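[1] show me the folded form of this:
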Amino acid sequence: MKKVLARIKGAQLRSKQRDTAMPPPQPEEPFLAIGDLHGRADLLLELDKMIEENFRGWPVVFLGDYVDRGEESRAVLEMLMPLSSKGSPSVTCLMGNHERMLLDFIENPLQSARRWIQNGGLQTLASFGLSIRLDRLKDEAAMRTTRNQLADAMGTEMIDWLHTRPLSWQSGNIWAVHAGAKPSEPMEVQSSRYLLWGHPRFEHENRQDGKWIVHGHTIVEVPYARKGRIAVDTGAYATGVLTAAAITPGEVSFLQTGAG
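    This is a model prediction of the structure:
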């Protein structure tokens, strides 16, 4: 098997977990968790080839943020929509905060336009052949027109698919979420706000229940697995480096595009 595990700054990112404060990750079966895509359909295709060559048959969970910032949001959604969590292997696509912002714009265009546009919505609109005037973000008629144009371009099937994205996925003692979680609360009762936007103590306070959290949302230069957190968002839309964590019992390694 050709080895394509990532090398960053000359160091291979593959190691047994030695964090004695946490039990080792113990998924029910090996799986891959893929970080934020943000409109990089090209990187998704590149990573898919690497997975086919080296991890064929492994379940995959995408950690959200498929749209905005990159130029090919529409293409990414069209590539992901046919995939199924009930297939073999299963593919699960979680919701990210950028999907939530897109849906907020569709549901409440005037109230939600500015936040979405300031966070990469322009690129998503462009991928559907649309544009928006920045000096009219407070114009209710203009925002409603843009919203209707976007809804027509996306179609009900795509909008419904986004609405039904789960917020979390579990395998053994590992939970996959988009952004993070409140360390002191059981994963089963986490607020959607924490799962989509993170929690201020997530990166600084360790969980006490032995659960590992694999997540995107927060860009890191080098992906890592330590103290119960597995971070895989390497800013693909800007860096060209899309990261997947390959998680097996007791071990986490990283697969990347544009690295090594």
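[2] can we go C-alpha only for contacts and neighbour counts from here?
    Will do.
[3] A helix includes Ser15, no?
    No - under DSSP: H, G, I helix; E, B strand; the rest coil, Ser15 falls outside any helix and is assigned strand.
[4] span of stretch 125-132 from start to end?
    Stretch 125-132 has its terminal residues 8 Å apart, counting by CA to CA, to the nearest Å.
[5] and the contacts of it?
    71-75, 122, 146, 149-150, 153-154 (CA atoms under 8 Å, 6 or more residues apart in numbering).
[6] that one: which residues count as buried?
    Going by neighbour count (16 or more other CA atoms under 10 Å), the buried part of stretch 125-132 is 125-128, 131-132.
[7] make JSON lines out of the residues you listed and add distance to Trp212 and secondary structure.
    Output for these, formatted as JSON lines (distance: CA to CA, whole Å; DSSP: H, G, I helix; E, B strand; the rest coil):
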{"residue": "Leu125", "distance to Trp212": "36", "secondary structure": "helix"}
{"residue": "Ala126", "distance to Trp212": "37", "secondary structure": "helix"}
{"residue": "Ser127", "distance to Trp212": "35", "secondary structure": "helix"}
{"residue": "Phe128", "distance to Trp212": "37", "secondary structure": "coil"}
{"residue": "Ser131", "distance to Trp212": "41", "secondary structure": "coil"}
{"residue": "Ile132", "distance to Trp212": "41", "secondary structure": "coil"}
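[8] closest one of these to Ile247?
    Checking the buried residues of stretch 125-132 against Ile247 with CA to CA, the nearest one is Ser127 at 33.1 Å.
[9] mind checking how far the closest one is from Ala153?
    Applying CA to CA to Ser127 and Ala153 gives a distance of 10 Å.
[10] ranges for the strands of the stretch 151-260 of the chain?
    168-171, 174-177, 212-215, 224-226, 229-231, 243-248, 251-256 (DSSP state E, counting those that start in this stretch).
[11] one more, so I can put them side by side:
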Amino acid sequence: MFLGDYIDRGPDSLGVLTLVKELDQAQPGQIIALRGNHEQWFLDWIDADDTDPTWLLADAGFTTTRSFLPPEVIGDLVAELTDAIGRGGIDAGLAGEVNAAVKKEVTSRHRDLIAWLRRRPLYYETDTHVCVHAGVDEEAGPHWKTMTPDEVFTDKYPPSLGAHTVGKTIVAGHVGVGPLHAAEGRMRCWDPFVDDGHIYLDGSVESTGQLNVMRHDGVAGTTDFI
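    Got it, this is the predicted structure:
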């Protein structure tokens, strides 16, 4: 089970997505890869007007974009835009033209990957747990599946804490656990955060190096972390 945010967390977003996709296809029905907010933002960019460069300009250093295209292609496409950013001014027309060209290259080169990404579910439910990237509408209680908007599954913030009436433990990523631990006096702690109704796993690996993994034995009903 992967909880999302495979992109925007390092220099090889494409490599991470490709690896997860290959695992999914090599082990049908054994791998569940959920969609996170960063994947959703990427898909929203794909679906937006070609001249809307919002996502592209938010990609600092075009790091994620560069992972999807050969250096000679992305270099030529963003060189003028990079120069404009360096001068402190971005022409809307230029940004739109570059965005359209970049999007065309990305979509034409990675059609299968994008199609696979669109099929990623927003949550996965077992008898005891709800696995999701960010969270659910806990005020909806047992009706969370029909009452939770898609953007809450991927973008919910701040995280809910404590007991709830969903009926199952919510397992999520999205929010770094450091501040949750700090609020309870545990400073610089990046271990999974567990309370009466939740397990939050995001150890902010991109800055801490700590990647938290939960292991649950459905037969024995035990949970540990590695």
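[12] quick one: TM-score?
    The TM-score (TM-score structural alignment, normalised by the length of structure 2) is 0.75; 192 aligned residues with a CA RMSD of 2.4 Å.
[13] buried set for the longest helix along structure 1?
    Identified as the longest helix of structure 1 according to DSSP state H is helix 140-163. In terms of neighbour count (16+ other CA under 10 Å), helix 140-163 of structure 1 has its buried residues at 142-144, 146-147, 149-151, 153, 159, 162.
[14] before we move on, the earlier item: could you dump the buried residues of stretch 125-132 of structure 1 into TSV and include distance to Ser84 of structure 1?
    Output for the buried residues of stretch 125-132 of structure 1, formatted as TSV (distance: CA to CA, whole Å):
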residue	distance to Ser84 of structure 1
Leu125	26
Ala126	27
Ser127	24
Phe128	24
Ser131	32
Ile132	33
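[15] closest to Val241 of structure 1 among those?
    Taking CA to CA as the measure, Val241 of structure 1 sits nearest to Ser127 out of those, at 21.0 Å.
[16] return the residue of structure 2 aligned against the closest one.
    Counting by TM-score structural alignment, Ser127 of structure 1 lines up with Ser67 in structure 2.
[17] check Thr164 of structure 1 too.
    Thr164 of structure 1 maps onto Arg119 in structure 2, by TM-score structural alignment.
[18] next, count neighbours for that match.
    Other residues within reach of Arg119 of structure 2, judged by other CA atoms under 10 Å, total 11.
[19] from the contacts of stretch 125-132 of structure 1, which is closest to Met187 of structure 1?
    Once CA to CA is applied, the member of the contacts of stretch 125-132 of structure 1 that ends up nearest Met187 of structure 1 is Ser73, at 29.8 Å.
[20] now the corresponding residue of structure 2 for the closest one: closest residue in space that isn't a chain neighbour?
    Residue correspondence to structure 2 (TM-score structural alignment): Ser73 of structure 1 is matched to Ser13. Once flanking residues are discounted, Ser13 of structure 2 sits nearest to Ile7: 4.5 Å by CA to CA, 6 or more residues apart in numbering.
[21] my understanding was that that neighbour contacts Leu17; is that so?
    Yes - the pair Ile7 of structure 2 / Leu17 is scored as a contact, 7.3 Å apart, by CA atoms under 8 Å.
[22] any figure for the gap between the counterpart of Asp195 of structure 2 in structure 1 and Asp42 of structure 1?
    Superposed on structure 1 with TM-score structural alignment, Asp195 of structure 2 falls opposite Arg226. Distance of Arg226 of structure 1 to Asp42 of structure 1, given as CA to CA: 30 Å.
[23] again, but for Ser127 of structure 1
    Noted for Ser127 of structure 1: a distance of 14 Å to Asp42 of structure 1, by CA to CA.
[24] cool, Phe31 of structure 1 as well?
    The value you get for Phe31 of structure 1 to Asp42 of structure 1, if CA to CA is used, is 22 Å.
[25] looking at the two, which is more packed in?
    Using other CA under 10 Å as the criterion, Phe31 of structure 1 and Asp42 rank with Phe31 on top: 22 against 14.
[26] structure 2: helices as residue ranges?
    13-26, 37-47, 54-58, 63-68, 71-86, 92-109, 111-118, 144-147, 150-155, 178-182, 205-208.
[27] mind putting the ones you listed in a markdown table, distance to Trp190 of structure 2 included?
    A markdown table is the format used below for the helices of structure 2 (distance: least, CA to CA, whole Å):
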| stretch | distance to Trp190 of structure 2 |
| --- | --- |
| helix 13-26 | 22 |
| helix 37-47 | 21 |
| helix 54-58 | 27 |
| helix 63-68 | 25 |
| helix 71-86 | 35 |
| helix 92-109 | 35 |
| helix 111-118 | 28 |
| helix 144-147 | 28 |
| helix 150-155 | 21 |
| helix 178-182 | 5 |
| helix 205-208 | 8 |
